[in-house]
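Participant: sequence? don't have it. structure:
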């Protein structure tokens, strides 16, 4: 086994003692491993295997995710620079507001805002995050704006949201106490610098964990396609919701992976006339939005016996096939 990277870490305990650790990346016959060896509070050394496998990309994200976790816990490396950039106590204005919002939101007001968002999303027939993200609601619940101008100072609350939702949100915030006045130039001084740095590391932890999860899911999908698995089997293997699985398949198709064997298997029992109608609708309406295609092919409501989720699966699969055929035609031309 060849060690290709080695770094040491220390974490002061406040009583003169140190927690120490070593982080290594090793390679043996094409298999990568990331290993953390450390002792805590003077206890015997423990070993954590962060990654073992053949993917360089997965290995690097597992490495960076683990480093972000450990540095968020207070470990400092002997040699720095393992993350994209090391968080600083002097951050950007937006991240300072986001951190303060997550740490100091009024819990009762936040729950009221979430309930409002759920009802509004249902009424507007859109995803809740398109009305407002959790992070935006946390900042509103922390700073408690009283006017449309103050609400507009919350990152993520632009003119569109202001025109559609400000009156409803302000009706909720006016009932809560505003802890400190606007403008929000007091936040950097009020925010504990250590808590802010830990929050920044937590953001990096989530970032690399999401990347790693995405890469691992993509690998499982491609392995499943090669093994002739069905959509149901791919969903079970990855644990992804059906829509997210289909979106991931479309992304892999755009990246050039050959998914035609899966597409052919899933569309094998679909009547030729139905496939033709889908192709015609895609040609006439464009392939950006599927809802108009759904209505054109199946009517306002799919016929009994065809679940709407299955109808959307078929539309996505035919869209992938058509896009690839069109791209091949352009290349040939």
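Facilitator: Received it, and whenever you're ready, just let me know what you need. Predicted model only: the values in this text are computed from it and were never measured. Residues are numbered from 1 along each chain as shown.
Participant: When you work out contacts or count neighbours from here on, use the C-alpha atoms and nothing else.
Facilitator: Fine.
Participant: For burial, what's the neighbour tally of residue 111?
Facilitator: For residue 111, the count of nearby residues is 14 (other C-alpha atoms under 10 Å).
Participant: cool, and residue 252?
Facilitator: Residues near residue 252, counting by other C-alpha under 10 Å, number 16.
Participant: ok, and the closest non-adjacent residue to it?
Facilitator: residue 218 (7.7 Å; C-alpha to C-alpha, 6 or more residues apart in numbering).
Participant: and the next element down the chain from the helix or strand containing the one you found?
Facilitator: Assigned by DSSP states H and E, residue 218 belongs to helix 193-226. For helix 193-226, the following helix or strand on the C-terminal side (DSSP H and E) is helix 231-238.
Participant: how distant is that following helix from the center of its chain?
Facilitator: Distance, stretch centre to chain centre, for helix 231-238: 20 Å (C-alpha atoms, centre = their mean, to the nearest Å).
Participant: Which neighbouring elements make contact with that helix?
Facilitator: Secondary-structure packing of helix 231-238 (3 or more C-alpha pairs under 8 Å, 6 or more residues apart in numbering; DSSP states H and E): helix 193-226.
Participant: Report all helices and strands that the helix it packs on contacts.
Facilitator: Using 3+ C-alpha pairs under 8 Å, 6+ apart: helix 193-226 touches helix 56-72, helix 93-104, helix 231-238, helix 242-254.
Participant: Take this one as well and set it beside the first:
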């Protein structure tokens, strides 16, 4: 069984007692399964199968309905995902969640749009994913609290010294002169938050995480099917609404699981002009493959393409990098085998 999500929940009972339950979702040979396990008042284990079948959409519907019912009964998640420590949220983690919740509700839309425009431009300059630069939630918090100094900016979760030294000036140029109704430090947020609404928001985050993981597993299967039938990786990426980074991450995961993925990558790279491919391979060998922006600059010189064209180039560069890394690994293994045999 391929476990896609496993989390423990608990419910406060009478006389200070706690009842624990476990929610599980998984897949085996194309069959999706979601179930709820708990121990009843008599101490006997009870298993409730919410869904078992081949439809991913029906699985997601069953998970959403089942979790909503259990959360309404008073169950609260302990585990945030597979392999995470079985504890409730620490005070720091809960404060982070509170600030994210407040940011989602109260972000100044005009400031948020300015921040996203800055992120888009900066990520293009660096050749990095916008969401590595700063997540939407981080930008929402900044747009909600409008820090006016570097010290205040450091109160935003995730915006540490390193990010502040690189981007603090740019961000503050957007937020420094904006009017705001709140102040720093942000410890007032907890008291200003509607607790039941916050708990409901937390529960929705749990549902989204489960659904996202289920979508990823479904995407892996559809990706395999597309490659087996000679389908386009670009087409399947569009259908699944994956970024090129997410697509390559899935390919790497499938490769680790023993699937042959290079043929599908070769088919996709065959659409790129051979001269560009050869030049990119030369640049990878000369400059390394950690960063893609230097490769893009090497291909186009000072006349860099527009953002849409660059996105397409980055997409096939990621596939080419995946291929070249696999070829290097295979060559290294062959050398090691030859040395051992000798």
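Facilitator: Everything's here; your move. Note that the structure is predicted; figures quoted are calculated from it, not measured.
Participant: so can I have TSV of the helices and strands packed on helix 193-226 of structure 1 showing distance to residue 185 of structure 1?
Facilitator: Below are those laid out as TSV (distance: least, C-alpha to C-alpha, whole Å):
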stretch	distance to residue 185 of structure 1
helix 56-72	26
helix 93-104	9
helix 231-238	45
helix 242-254	40
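Participant: Trace the residue nearest to residue 252 of structure 1 over to structure 2, please.
Facilitator: Alignment note (TM-score structural alignment): residue 218 of structure 1 maps to residue 220 of structure 2.
Participant: What is the neighbour count of its match?
Facilitator: A count of nearby residues for residue 220 of structure 2, using other C-alpha under 10 Å, gives 17.
Participant: now the strands for structure 1?
Facilitator: 2-12, 18-28, 31-39, 46-53, 76-77 (DSSP state E).
Participant: and residue 302 of structure 1, what does it touch?
Facilitator: Counting by C-alpha atoms under 8 Å, 6 or more residues apart in numbering, residue 302 of structure 1 touches 308, 311.
Participant: returning to what we had before: okay, the strands of structure 1 in a markdown table with mean neighbour count and distance to residue 235 of structure 1 next?
Facilitator: Formatted as a markdown table, the strands of structure 1 follow (neighbours: other C-alpha atoms under 10 Å; distance: least, C-alpha to C-alpha, whole Å):
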| stretch | mean neighbour count | distance to residue 235 of structure 1 |
| --- | --- | --- |
| strand 2-12 | 15 | 36 |
| strand 18-28 | 18 | 32 |
| strand 31-39 | 19 | 27 |
| strand 46-53 | 14 | 22 |
| strand 76-77 | 19 | 39 |
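Participant: So which of the helices and strands packed on helix 193-226 of structure 1 is the most surrounded?
Facilitator: helix 56-72 (a mean of 21; mean count of other C-alpha atoms under 10 Å).
Participant: now the angle from that helix to strand 18-28?
Facilitator: Angle, helix 56-72 of structure 1 to strand 18-28, by axes from the mean of the first three to the mean of the last three C-alpha atoms, to 10 degrees: 180 degrees.
Participant: what's helix 56-72 of structure 1 packed up against?
Facilitator: Right, helix 56-72 of structure 1 is packed against strand 31-39, strand 46-53, helix 193-226 by 3+ C-alpha pairs under 8 Å, 6+ apart.
Participant: 7 Å - rerun?
Facilitator: On a contact count with 3 or more C-alpha pairs under 7 Å, 6 or more residues apart in numbering; DSSP states H and E, helix 56-72 of structure 1 meets strand 46-53, helix 193-226.
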